[in-house]
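Q: Got a predicted structure here, sequence first:
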Amino acid sequence: MKQLLVAIVEDDNEYSSFLEKCLSRYGSEKGFIFNTQIFNKAETFLDNYKKAFDIVFMDVDLGKGFLNGMDAARKLRNIDDTVILFFVTNMPQFAPEGYSVNALDYCLKPIIYSNLSVKIDKAIKLLSNRSGQPVKIKEKEGTRIVSSNDIMYIDVMGHDLMFHTVDGVIDSYGGLSERENELSGCNFARCSASALVNLSYVTGLYGDEIAVGGDRIKIGRSKKKAFMEQLNMYLGGGYK
């Protein structure tokens, strides 16, 4: 059984317990073990935070006098760009703001297990796609090896090939088409003549632009149809 580490940041003990039970039920049904840690305050959660959690459930309203969930999520993203984040709230009007911190989804109170199960399915799919493959990136000083899962997108700048990773930008060289072939089985898609995107990091679609890792990338007219087909297939029809 695969084990996943989950943080529940929630000041309501009943909801913390309920979420924990839901995760236990899901694990029994799907063959996972969820090791949960519960935090009553965002400050406690963020103190000495390490990139160890797979999933974080963050309550938006953590009570007066404490850091609220949205502000805590912004601080979390300064530390960890990749942990899967769910907001827990009874205020759906916060949903648009959540995409600014790359929240995967919202869990609206009162939580219903069948709805939550579908959301966890999405998280599990995303995590399974992060197993990755090693990618060699040539730099002036030598060769860097990174996981394909840690590459958000690759774009061309002049004669350079820029690898935008979760740990920063790596300046390299070579052909983008060559990298596209190399990463063909890793959920990468060409959105323009000069950009190759990891679909697992796409967090929004805005006209002819997509949001990836906090950046906006233009979708080329000639690539749009094929790119949207790949994105829809990856997300199961999530974008139209």
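A: Noted; the coordinates are in hand. Residues are numbered from 1 along each chain as shown.
Q: alpha carbons only for contacts and neighbour counts from here, please
A: Fine.
Q: Packing partners of the longest helix seen in the chain?
A: Criterion DSSP state H: the longest helix present in the chain is helix 13-30. The helices and strands touching helix 13-30, judged by 3 or more Cα pairs under 8 Å, 6 or more residues apart in numbering; DSSP states H and E, are strand 2-9, strand 32-39.
Q: ok, second structure coming up, stack it against the first:
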Amino acid sequence: MKIALVDDERIYLDEMQKLCLEFAAQHTIQPEIFRFSSSEDFLKSWQPGFYSIIFLDIFMKNGNGIETAQKLREGNDNSLLVFLTSSSDFMPDAFSCHAFDYILKPITRSRVFQVLLDAQKLLPGNSRYIEVNSNRQNIPVFLSDIQSAATDAHYLDIHLKDGSLVRTRMTASEFLKLTGEDCRFLVINKGLILNMDYIFNMENNSCIMTDGSRFPLRIRKAKELALTFRQYQFSQLRQEQKNKGWNT
């Protein structure tokens, strides 16, 4: 997750960076944080779509946050915009730029965490990871890289998109808890978990993956599982359309 912090007061840059890093550590997110003390400095290095979320101060000595946001939208930037402000009077102008949210100063931990949590639900999950112990080593595994996970006695075999396998001592329920009950992971049979981002279709009580592999569905829950998959597909499509709509 690439986060831009744009504020002309160092105290707020420091506080926002600290809170973003704290949130990332608690939610197994690998962040990249970029700090800017003015809109001018930010725009010099800005590229459309580079940042996942941009925290932008409205009132700055050398640049207006609203005008900066308008330039981003004119440049077809779909990044989530969160305004930092000491007053809510400018919110109508802020939301005309399709702002995602705003945070009133002085900022609080609970407010920043809530905004980041809401943003996390909208952003692609490519930056989220878990740490598992394999061969006496703690290995970071990105959730987006996991295709499937299957139990084998007291172990869990985690299959990654590059064809590699990570074997760890863990139950299926422990794995799901570690992912934060991430909605992309679906238990299709006893001890068998699939990442729905890699499911191509479900038919004839089988789950067909994008690489052509097949897994058996629990027969009694085949219809329920197929419905869950369709709902997930729809939610992902709707989210993609919503994200594209930030600049319309």
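A: Received the coordinates, thanks. Since we're looking at a predicted model, the values are computed, not measured.
Q: And the TM-score between them?
A: For these two chains in superposition, a TM-score of 0.54 is obtained (TM-score structural alignment, normalised by the length of structure 1); 145 aligned residues with a Cα RMSD of 2.7 Å.
Q: looking at the helices and strands packed on helix 13-30 of structure 1, which is closest to residue 176 of structure 1?
A: For the helices and strands packed on helix 13-30 of structure 1, proximity to residue 176 of structure 1 was assessed by Cα to Cα; strand 2-9 is nearest, at 34.6 Å.
Q: Now do the closest one: everything it contacts.
A: With contact meaning Cα atoms under 8 Å, 6 or more residues apart in numbering, strand 2-9 of structure 1 is reached by 16, 19, 31-42, 45, 52-59.
Q: residue range for whatever helix or strand residue 229 of structure 1 lives in in structure 2?
A: If you go by DSSP states H and E, residue 229 of structure 1 is part of helix 224-235. Mapped onto structure 2 using TM-score structural alignment, helix 224-235 of structure 1 covers no residues at all.
Q: Now do that helix: which elements does it pack against?
A: Using 3+ Cα pairs under 8 Å, 6+ apart: helix 224-235 of structure 1 touches strand 188-192.
Q: Next SSE downstream of the strand it packs on?
A: With DSSP H and E, the next secondary element past strand 188-192 of structure 1 is strand 195-198.
Q: what packs against that following strand?
A: Against strand 195-198 of structure 1 (3+ Cα pairs under 8 Å, 6+ apart) you get strand 151-157, helix 176-182, strand 188-192.
Q: Would you agree residue 136 of structure 1 falls within a helix?
A: No - counting by DSSP: H, G, I helix; E, B strand; the rest coil, residue 136 of structure 1 is located in no helix; its state is strand.
Q: ok, the nearest residue to it once chain neighbours are set aside - contacts?
A: Excluding the flanking residues, the one nearest residue 136 of structure 1 by Cα to Cα, 6 or more residues apart in numbering is residue 145, at 4.6 Å. Taking Cα under 8 Å, 6+ apart, we find residue 145 of structure 1 in contact with 134, 135, 136, 137.
Q: Of the residues you listed, select the buried ones using a PyMOL command.
A: Those of the contacts of residue 145 of structure 1 that count as buried under 16 or more other Cα atoms under 10 Å are selected in PyMOL with:
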select buried, resi 135+137
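Q: Then the residue nearest to residue 136 of structure 1 would be within a strand, right?
A: Yes - according to three-state DSSP, residue 145 of structure 1 belongs to a strand.
Q: just to revisit the earlier point, just the buried residues of the contacts of strand 2-9 of structure 1.
A: When those are checked for burial by 16+ other Cα under 10 Å, the buried set is 16, 19, 32-34, 36, 38-42, 45, 53-59.
Q: mean per-residue distance, stretch 21-28 of structure 1 to structure 2?
A: Here stretch 21-28 of structure 1, set against structure 2 after superposition, deviates by a mean of 0.6 Å using mean Cα distance after the TM-score superposition for structure 1.
Q: on that earlier part again, aligned against structure 2, show me the partner of the residue nearest to residue 136 of structure 1.
A: When structure 2 is aligned by TM-score structural alignment, no residue sits opposite residue 145 of structure 1.
Q: most tightly surrounded among the helices and strands packed on strand 195-198 of structure 1?
A: Of all these, strand 188-192 carries the top mean neighbour count, a mean of 24, counting by mean count of other Cα atoms under 10 Å.
Q: So which elements touch that one?
A: helix 176-182, strand 195-198, helix 224-235.
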